[in-house]
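**Student:** what shape does this take:
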Amino acid sequence: MVGRTSNKRLAEIVRLRKFRELKKAERKALEMELATLEWKLRELQVGPQEFSSSKTQGGISRQLSAYQLAVDVLLHVNQSLRSKVKDTKTLAQVLATWVTSHHPQITPTTRLTWTDTTLMAHPVARRQGFHWLSERLYHAAIRGSEGLSRNEFDKFVDDSMQFEMHTTLNDDGNVQITRMDLHCYNILFEKFDTIAATAWNFLRHFSFGAAWLACNVEIDRVHGKLVYDHNVNPRDRTSLRRILCMFEEPNRVVITLTKVKDDELYALTPGERRTHGYAWYVIERLTDHMTLMKHSYINYIPTTLAGEISLEEFGELFGLLRPTDCHQVRYIESIRSAAERAYIGQIQEGVNMYRQYLLGCKSGELPCSL
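**Tutor:** Now for the predicted structure:
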């Protein structure tokens, strides 16, 4: 509100300045016209002969006076235009700053610092960690979902998905994969409360891996809407430990899934490959019988006791054979294509399973309450 008031005040100042400059220019023009009329009046009053003789004597000075007046007017107009350009530039910069402050960047940074937080073994610190990590992800979800609504999905009405793989250069100058993102957008013709309840129950039981749906086992429960669970992908044997939390608002529900990398109570074991990252579901009421669901999945390279798995091991997760040549860029592109197919196919399967679950809840065959 303060920013909006200051912008209005600045716009009013610019408008008044332009008005005053316009009046000054009009005054200069009137002065020139007045000088011309006075000259013509004098010619009529003294007669043609007297005026002719006086014209010879003072013509040069009068011409210089008129020329100087014209130069003054042109200089004033030039300065006025420069001032307008400067004011417009200042206003544009202020508005750009205001827009940026209200609309942050859409996609998160390559790695949010809090995602490397270790979950403590001490019971009190552990419970606090559940809350703290979930709240950090909740705020990231709000920013991220608002950005996607403005820029990525404005043109869509039907369900849509967008995949992106991020890369960077390592210390040796080679390209390496840092993370993979999938952003999804669904419109569901059902009541908001029903979607929120069924989505929570569905996510409690199922987790979406790189190319497989895994069933979750609850390990800890802080309360009914904050739990810690675990699963192992039956296809590639990667493990996942996640904090699942629900944040409720009158017309919006946010479900966060923090995929924990380091846990003192459940440390990495030899041979274990643990996936980590985060995901969120933002469920918003559109009408009484129409609900919008935006969900994003951010996954980093699985880690082991020795660190992140190699590029070749990562490719094997998507069914790729180890490369026989040294064309790393080509191999990374193969991973990108395979990962995109796997992620989109697996998430689409999950969405279809959820729709079937929703129908079962509506028919009374399955429970859908929180």
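
**Student:** from here on, contacts and neighbour counts on C-alpha atoms
**Tutor:** Will do.

**Student:** okay, now Arg273: neighbour count?
**Tutor:** Here the number of neighbours of Arg273 (other CA atoms under 10 Å) works out to 22.

**Student:** how much space separates Gln346 from Ala70?
**Tutor:** 76 Å (CA to CA, to the nearest Å).

**Student:** these two - which one has more neighbours?
**Tutor:** Gln346 (18 against 15).

**Student:** hmm, that one is touching Ala214, no?
**Tutor:** No - Gln346 is beyond contact range of Ala214, at 10.9 Å (criterion: CA atoms under 8 Å).

**Student:** tell me where the stretch 201-350 of the chain has helices.
**Tutor:** 311-316, 328-363 (DSSP state H, counting those that start in this stretch).

**Student:** out of those, which is closest to Gln93?
**Tutor:** helix 328-363 (38.9 Å; CA to CA).

**Student:** before we compare anything, build this one as well:
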Amino acid sequence: MSELALQDRCSSDMKEHLELATKELIEAVKSLEQDLVRRKKHADPHFVALVIAKSKIAAFEEQNKELKTMLADRELLKAWLADWVDTFTPRQGEPNYMELTLLQDDEGRRKGSIYMTNQIHIMSQKAYPYKPFGNSLEDKTGVKIHSGEDEHGVCIKAYENYVHFTVEGNYENVAKTWRFDYTESTTLYTVLMVEKMDEDILYSIQEHNELKLKRISVSGVFPGYPGQDRITITHAGIAVDERFPFGDGETRVNGFQWTIFEHITDRLTLVRWSLLVFPPVNAQGQLSLHETARSLRCPVNRFDSEEAIIERIRNIGELGLNKLRDQFRERCKRFVLEAPTMGSRDQLFEEDE
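**Tutor:** As a prediction, the model looks like this:
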């Protein structure tokens, strides 16, 4: 038998087998359909309801899953949009309490001193425009403590102080007396070093005679703008000086302040003294609340609450400012018997020859 004849015979046999299998499948499907019809006629209605319910529940759960996914995506979008809008919303943040640092090199120190001094002067003139209170003469003293938290608990971030008072004497002479405290030793501070950084800007190192706190500062003198009878003295307390590292046990006070001396009459001067003082620092960083209290000779014990310690420090600060005010007034009493102006005791106040 030829090969072609064999192929035809195999193909014919396969066709017969497929037709037979198809008939058998059709008969099986008919039998299943008849059985299904019979089962439906005799099925338990509760069973049918249960099957239908399970089917619908499964479909509902699948739909619910899709809806939950859509809801989660929508919430994420809302949160993202809210954050995006928030970036364009102006707000008043917490104050930026800035410790001042002087660099090692001469040019960096000089430029830094000039910048700090001018910035403080600009702030002083914005805070106190010329005669903003109509020369109000009553004494005022205020101490506000800005608190926060550190690794030890509640801490003091800064002291915001102001003293408003009058002194008998010409405003130029009163300003010279105030400036004198930065260049010469007094009963309160011992001057260890004075260096001229720029025109009318001095660098000085002082030590508090009682508290033994070191004060490294840059101060400047600014006459009033044309038409203003006032003098402003600025003071920037340096926390870190790269040229003078901390000594053993050394603690420094730091912050910034300005004092404005304004003409009331030829023999009466209005003084506005504003300070933002930061907690003392040492080689390890800023002192804790209890360390700050001890450095200021403020009595504390382990049973005192942090709020009580802060209030005690605030009271001591207010008493100290009033004491300094009264001492300064006492020193200026000699002007009552002097002429409205006197010769300068400080080269930074002398007129050009």
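
**Student:** please name whichever of the helices of the stretch 201-350 of the first structure is nearest to Ile219 of the first structure.
**Tutor:** That would be helix 328-363 among those, by CA to CA, at 22.9 Å.

**Student:** give me the nearest residue to Leu95 of the first structure, chain neighbours excluded.
**Tutor:** In this structure, Leu95 of the first structure finds its nearest non-sequential neighbour in Asn7, 7.6 Å apart by CA to CA, 6 or more residues apart in numbering.

**Student:** so after the helix or strand harbouring that neighbour, what's the next helix or strand?
**Tutor:** Element membership for Asn7 of the first structure, per DSSP states H and E: helix 2-46. Once helix 2-46 of the first structure ends, the next helix or strand along the chain (criterion: DSSP H and E) is helix 48-102.

**Student:** onto which residues of the second structure does that following helix map?
**Tutor:** Aligned by TM-score structural alignment, helix 48-102 of the first structure falls on no residue of the second structure.

**Student:** quick check: buried residues in the helix or strand containing Leu148 of the first structure?
**Tutor:** Using DSSP H and E, Leu148 of the first structure maps to helix 123-151. For helix 123-151 of the first structure, the neighbour count (16 or more other CA atoms under 10 Å) marks 126-127, 129-130, 133-135, 137-138, 140-141, 143-148 as buried.

**Student:** mean offset of the next helix or strand after that helix relative to the second structure (after superposition)
**Tutor:** As assigned by DSSP H and E, the chain's next helix or strand after helix 123-151 of the first structure is strand 160-169. Superposing on the second structure and averaging over aligned pairs (mean CA distance after the TM-score superposition for the first structure), strand 160-169 of the first structure comes out at 2.1 Å.

**Student:** max-length strand in the first structure?
**Tutor:** Ranked by residue count, the top strand of the first structure under DSSP state E comes out as strand 175-188.

**Student:** all strands for the second structure, in order.
**Tutor:** For the second structure, the strands defined by DSSP E cover 101-102, 140-150, 153-168, 189-198, 201-208, 214-223, 230-237, 240-241, 252-265, 268-282, 285-286.

**Student:** report the separation between the residue located most distally from the centre of the first structure and Ser61 of the first structure.
**Tutor:** No residue in the first structure sits farther from the centre than Gln49, which is 81.3 Å out by CA atoms, centre = their mean. Per CA to CA, Gln49 of the first structure is found 19 Å from Ser61 of the first structure.

**Student:** got it, and Leu203 of the first structure?
**Tutor:** Separation of Leu203 of the first structure from Ser61 of the first structure (CA to CA): 91 Å.

**Student:** what's the answer for Gln68 of the first structure, then?
**Tutor:** 10 Å.

**Student:** how close does the residue nearest the centre of the second structure get to Lys157 of the second structure?
**Tutor:** Centroid check for the second structure by CA atoms, centre = their mean gives Asn96 as the closest residue, at 3.7 Å. Using CA to CA, Asn96 of the second structure is found at 10 Å from Lys157 of the second structure.

**Student:** ok so, going back, average gap between the longest strand of the first structure and the second structure?
**Tutor:** Per aligned residue, strand 175-188 of the first structure averages 2.0 Å (mean CA distance after the TM-score superposition for the first structure).

**Student:** quick one: what's aligned to Val217 of the first structure in the second structure?
**Tutor:** Val217 of the first structure maps onto Leu192 in the second structure, by TM-score structural alignment.
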